[in-house]
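Visitor: Pasting the sequence and the predicted model now:
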Amino acid sequence: MDRIDAMRAFITVVTEGSFTLAAERLALSPQLVSKHIAQLEKHLGARLLNRTTRKLHLTEAGTRYFQRAQQVLSDISDMENELGDMQAHASGLLRISAPASFAIRHMAKLMIDFQQAHPAVDIDLQINDRKVDIVEEGFDIALRIGHLKSSSLIAKRIAPVRLVMCASPEYLQQHGMPKSLQDLKAHRYLRYSYLEDDANQLAHRWLRSSDRARSNELVCNNGDVLVESAIAGAGIALQPTFISGAAIKEGKLTIVLPEYEPEPLTLYAVYASRQLLANKVKCFVEFLDGYYGDRPYWDQFD
């Protein structure tokens, strides 16, 4: 027995005053309506209606059930309408995970612009370089950088992520400008610790290509720290231009060995499924599409 259908049949019988009229309104046979009521009474263990040949009478139990059942069906209708509105219009809480440096430097305006276009959407932005489990941790969408491996998640390309080797002019004046990959052996490498886990391991090997043990190396899991260290003259860093681009444009950093620049990575918007996608997620993905462009503003320094 479908209790919702049985409840709806009972309420309709009471409001229409007969099984026949209720059946017409519900587009069911009178026999099926009668069966719904009988099953409901059996389930509840109480008679809800007293039937005579001319009229229906609610029992005491039926009166109480009728009042409560009306409220239950009204709540269900309100809930369905609310969910329908959420699917038709972008609303509700949108939970986003994003890499720390990218979010801090480039997402504030994005969030403001999106909420101006969709004022009914609240945003909970969590910044973390850790790769979150979207489903397990309750995120609607995550921004990720790299070459994504195949998975059940849906990935939408948002922007290219250019990687460059760079150092301060003062550092290069003191230690010399590398002319080849071999020359990198003589330089201090400011290493991003997550790079080894990325698809761009080749670039990591370029800067580690020495037969001797290295010493005095700086390793960090935050690109901003490494870029600031490079600006201060600590060594050569391999970092995305969304972190280093402003310093390059201002002359605080110089690109090293541009002819060996790695293949760009990609910024993706990742979410769980295309089916029954909440409109708040759909609208955010559509808003992201083209927002930064094929040549983002942070790359416009050369």
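Guide: Nice, I can see it. Quantities reported herein were computed from a predicted structural model and do not represent experimental measurements.
Visitor: C-alpha only now, for contacts and for neighbours.
Guide: Noted.
Visitor: does L40 sit in a helix, a strand or a coil?
Guide: What DSSP: H, G, I helix; E, B strand; the rest coil gives for L40 is helix.
Visitor: same thing with G293?
Guide: Going by three-state DSSP: G293 is coil.
Visitor: Do I have it right that it meets A159?
Guide: Yes. Here G293 lies in contact with A159, judged by Cα atoms under 8 Å, at a distance of 6.4 Å.
Visitor: And the two? Which one has more around it.
Guide: A159 (22 against 12; other Cα atoms under 10 Å).
Visitor: Excluding chain neighbours, what is closest to that one?
Guide: Take A159 and drop its neighbours on the chain: the residue closest to it by Cα to Cα, 6 or more residues apart in numbering is L267, 5.2 Å away.
Visitor: if I look at the one you found, how far off is S209?
Guide: 28 Å (Cα to Cα, to the nearest Å).
Visitor: put this beside the first:
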Amino acid sequence: MDRLQTMQTFVRVVETGSFSAVAREQSTTQSAVSKQVAALEKYLGVRLLARSTRSLSLTDEGLRYFEETRRLVGEISEAEAHLRQGERTLSGPLRVATAVGYGLRVLLPHVQSFMQLNPDVQLDFKLDDGYVDLVEQGVDVAVRLGALADSTLIARRVATSQRLLVVGKKYIKKLGKSKPLPRVPQDLLSHDCLIYTGLRTRNNWEFSTADGSSVAVRVHGPMQTNSSEVLRASLLAGAGIGYMPDWTFADLLASGEVVVLMPQWQVPPIPIHLVSPAARKHSAKVRAFNEHIANALRVE
């Protein structure tokens, strides 16, 4: 048994979730790939994959083995690439994840400039407004917004996003003279509020003043969403008041389509982190990507 080849096969089976996909990559049969994994399990004396007719899933032992094996395989591939192409050349796959709106409106130009500087890197740019398990989905780096829940991640704070209370012209027009716009946080209780579940605050909106006064109100409204893009569209449609990251609507604020409410009240900023699985040692391309993004976001 070629242990390195078998380890590489196992890693790709987990990443693709399919014996047949790996068989196509290796120009072999599904049965041959399955036999490689079975031979590895026999050698290790543990079951790595739980197989069913429709899916594959990692056992607890398989998950631990996958985390370490993927790291080792990546380091070996990188070492070989350095020998072939020279130490300064970055190459190979790089898997990056972030939220959809932030990825499109903030991160994408910086990712593109990184790719221009490193044309031999193959980027897998995952945009997802749900929770992304970095280990399970094989992600090298995630750009995460808000307080971090998982202490097992290697985290580096690289930027801060401001959050503002905003409203669109259509909502103001809909109110007319029937109800004044909110002037203090408690006034929000009588208004329709758009709730962003992509951050931990959800409908618990916090405010403070320059003199240290602070208050939190539990708002309600016609909808909640984990998508900043849906929130932006709803704000424009006049569905309610938003408590949103500034990058979501910066262009709308500049054009006057939305306005800031209660400017005398400050809103807690949103920390932005680069995070990676703790069990995975950073490769040269991951370190280079992190530095590139950190420098770009600091300039902004």
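Guide: That came through, no problem. Bear in mind the structure is a predicted one, so any value in this text is a computation, not a measurement.
Visitor: Could you get me the TM-score between them?
Guide: TM-score of the superposed chains, computed with TM-score structural alignment, normalised by the length of the second structure, equals 0.63; 212 aligned residues with a Cα RMSD of 2.9 Å.
Visitor: Between L267 and S209 of the first structure, which has more neighbouring residues?
Guide: L267 (20 against 14).
Visitor: And that one, what's its match in the second structure?
Guide: Using TM-score structural alignment, the partner of L267 of the first structure in the second structure is I272.
Visitor: give me the number of residues near V258 of the second structure?
Guide: 23.
Visitor: Can you name the residues that contact the most centrally placed residue in the second structure?
Guide: Geometric centre of the second structure, nearest residue: T98, 2.3 Å, by Cα atoms, centre = their mean. For T98 of the second structure, the contacting residues are 126-129, 142-144, by Cα atoms under 8 Å, 6 or more residues apart in numbering.
Visitor: which of these still touch in the first structure?
Guide: Among these, the ones still in contact in the first structure (both residues aligned by TM-score structural alignment, their matches' Cα atoms under 8 Å) are 126-129, 142-144.
Visitor: Buried only: go through those for me.
Guide: Buried residues within these, counting neighbours by 16 or more other Cα atoms under 10 Å: 126-127, 129, 142-144.
Visitor: quick one: the match of L267 of the first structure is in a strand?
Guide: Yes. Counting by three-state DSSP, I272 of the second structure is part of a strand.
Visitor: Just list the residues touching it, thanks.
Guide: 143-146, 157-161.
Visitor: Against P245 of the second structure, how distant is it?
Guide: Where P245 of the second structure is concerned, I272 of the second structure sits at a distance of 11 Å (Cα to Cα).
Visitor: Kindly report the same for L145 of the second structure.
Guide: 10 Å.
Visitor: if I look at the two, which residues touch both of them?
Guide: By Cα under 8 Å, 6+ apart, the residues touching both L145 of the second structure and P245 are I270.
Visitor: element containing the equivalent of A142 of the second structure over in the first structure, please.
Guide: In the first structure, the residue paired with A142 of the second structure is A142, using TM-score structural alignment. Per DSSP states H and E, A142 of the first structure falls inside strand 141-146.
Visitor: could you dump the kept ones among the contacts of T98 of the second structure to TSV with distance to W205 of the second structure?
Guide: Output for those, formatted as TSV (distance: Cα to Cα, whole Å):
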residue	distance to W205 of the second structure
K126	29
L127	26
D128	24
D129	20
A142	26
V143	23
R144	20
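Visitor: Just name the closest of these to E61 of the second structure, please.
Guide: In terms of Cα to Cα, no member of those lies closer to E61 of the second structure than A142, at 24.8 Å.
Visitor: can you tell me which residues contact that closest one?
Guide: Counted by Cα under 8 Å, 6+ apart, A142 of the second structure has contacts 96-98, 134, 274-276.
Visitor: Secondary structure class of N81 of the first structure, three-state.
Guide: Bear in mind the rule, three-state DSSP; under it N81 of the first structure is helix.
Visitor: Next, the contact list for it, please.
Guide: N81 of the first structure touches nothing, counting by Cα under 8 Å, 6+ apart.
Visitor: Filter the contacts of I272 of the second structure by whether they're kept in the first structure.
Guide: With both residues aligned by TM-score structural alignment, their matches' Cα under 8 Å, the contacts of the contacts of I272 of the second structure that the first structure also has are 143-146, 157-161.
Visitor: ok so, going back, ok, the residue nearest to the centre of the second structure to L107 of the second structure distance?
Guide: 9 Å.
Visitor: burial count for the aligned residue in the first structure for H282 of the second structure?
Guide: Residue correspondence to the first structure (TM-score structural alignment): H282 of the second structure is matched to L277. Counted by other Cα under 10 Å, the residues lying close to L277 of the first structure total 14.
Visitor: Which of the helices or strands spans L277 of the first structure?
Guide: L277 of the first structure belongs to no helix or strand, assigned by DSSP H and E.
Visitor: and the gap between it and L153 of the first structure?
Guide: Taking Cα to Cα as the measure, L277 of the first structure falls 13 Å from L153 of the first structure.
Visitor: cool, L40 of the first structure as well?
Guide: Separation of L40 of the first structure from L153 of the first structure (Cα to Cα) stands at 43 Å.
Visitor: Skip the chain neighbours and tell me the closest residue to G146 of the first structure.
Guide: G146 of the first structure sits nearest to L265 (Cα to Cα, 6+ apart), 5.0 Å away.
Visitor: dump the residue contacts of the one you found.
Guide: 145-147, 160-163, 200.
Visitor: Serialize these to TSV and add fields for distance to K282 of the first structure and neighbour count.
Guide: Listed next are the contacts of L265 of the first structure as TSV, based on distance: Cα to Cα, whole Å; neighbours: other Cα atoms under 10 Å:
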residue	distance to K282 of the first structure	neighbour count
I145	20	21
G146	22	17
H147	23	14
P160	21	21
V161	23	22
R162	27	20
L163	29	23
N200	30	17
